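Participant: just coords:
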């Protein structure tokens, strides 16, 4: 990974806070010319520091009021089962994140659904039929204390 200088870090922080900044606004905030700023953003993108831009949408406004975390334990931990599981979980739009973890279970799945009835359907139609699933444990979120998408730079 290439080293980031102070201006690169400032650009990344500013864009994490507001990805809709125009190049001119960004240039003004980092005290560079618009051309130099644009070149830095292109380099940061090319080098993989910036991977995309998106709008953050309120889950509640879409009726997705229940956030759940599901621990998934597989029946076998072999490369073919891992690959089949990962391929299948990527297809589900309700799954926001899925991480292979070390410890007492194999995957941690984060999903948003409308409510408990929708979760029961999600569990029986999406999670349990996934390849290799032996056991699950679900944690329904009662209060979201902190949810951040910005990285410390």
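Facilitator: Sure thing, it's come through. Small disclaimer: the values here were computed from a predicted structure and weren't measured.
Participant: Could you use CA atoms for every contact and neighbour count after this?
Facilitator: Fine.
Participant: Next one: the residue located most distally from the centre of the chain from residue 27, what distance?
Facilitator: Each residue of the chain has a distance to the centre, and by CA atoms, centre = their mean the biggest one is for residue 33: 32.7 Å. Separation of residue 33 from residue 27 (CA to CA, to the nearest Å): 6 Å.
Participant: now do residue 138
Facilitator: 46 Å.
Participant: Same drill for those two, tell me which one is more crowded.
Facilitator: Set residue 138 next to residue 27 and count neighbours by other CA atoms under 10 Å: residue 27 wins out with 18 against 15.
Participant: thought that one was touching residue 40?
Facilitator: No - between residue 27 and residue 40 there is no contact under CA atoms under 8 Å: 10.2 Å.
Participant: Included below, for side-by-side comparison, is a second structure:
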């Protein structure tokens, strides 16, 4: 369901995407609304699910998480039960930053962040491949990150 947004809402969202730590006062000064107007709009955007949460963006390298891998997973048998079990496993893994169901040759694509290749090997060989629903796993390691801002394109 698409939520109706006016120009001020879009400005609020665009600004918060860049810096979610801004207070309502600071945000209001930037956009041209009072802090109370910002507060009401922000609360409405949260209640309507447009703003899902507020997060801090951490630097993986600074935390010793040097390997980013994209792991394609193909299930052996496609059933609701296999998909459910796989989904439960993946959502419980803190190393999996993103998990997407895909069309085409691969059923799932996982973005995995770990400290080294040994940790990636452990995830693939000890967690993914032994899972009863998994038939095939294929990984690609990111050599360099060119863009990682996760900012949605707001018009």
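Facilitator: Now that the structure is in, tell me what you want to look at. Values in this document were obtained by computation on a predicted structure and should not be read as measured data.
Participant: Hmm, residue 23 and the residue farthest from the centre of structure 1 touching each other?
Facilitator: No - with contacts counted by CA under 8 Å, residue 33 of structure 1 stays clear of residue 23, the gap being 9.4 Å.
Participant: how far away is the spatially most central residue of structure 2 from residue 37 of structure 2?
Facilitator: With distances taken as CA atoms, centre = their mean, the residue of structure 2 nearest its centroid is residue 98 (4.9 Å). Separation of residue 98 of structure 2 from residue 37 of structure 2 (CA to CA): 34 Å.
Participant: and if you look at residue 95 of structure 2?
Facilitator: 39 Å.
Participant: Check which helix or strand the residue lying closest to residue 109 of structure 2 once chain neighbours are set aside maps to.
Facilitator: Closest residue in space to residue 109 of structure 2, ignoring its immediate chain neighbours: residue 72 at 4.6 Å, by CA to CA, 6 or more residues apart in numbering. Using DSSP states H and E, residue 72 of structure 2 sits within strand 67-75.
Participant: Ok, residue 45 of structure 1 next?
Facilitator: helix 34-46.
Participant: and that helix, how far from structure 2 on average?
Facilitator: For helix 34-46 of structure 1, the mean deviation from structure 2 after alignment is 0.7 Å (mean CA distance after the TM-score superposition for structure 1).
Participant: Show me what that helix is in contact with.
Facilitator: When contacts are defined by CA atoms under 8 Å, 6 or more residues apart in numbering, helix 34-46 of structure 1 is touched by residues 8, 11, 23-24, 26-28, 50-51.
Participant: picking that back up, just tell me what the residue nearest to the centre of structure 2 corresponds to in structure 1.
Facilitator: Under the alignment (TM-score structural alignment), residue 98 of structure 2 pairs with residue 97 of structure 1.
Participant: does that match sit in a helix or strand, and which one?
Facilitator: Residue 97 of structure 1 belongs to strand 95-100, assigned by DSSP H and E.
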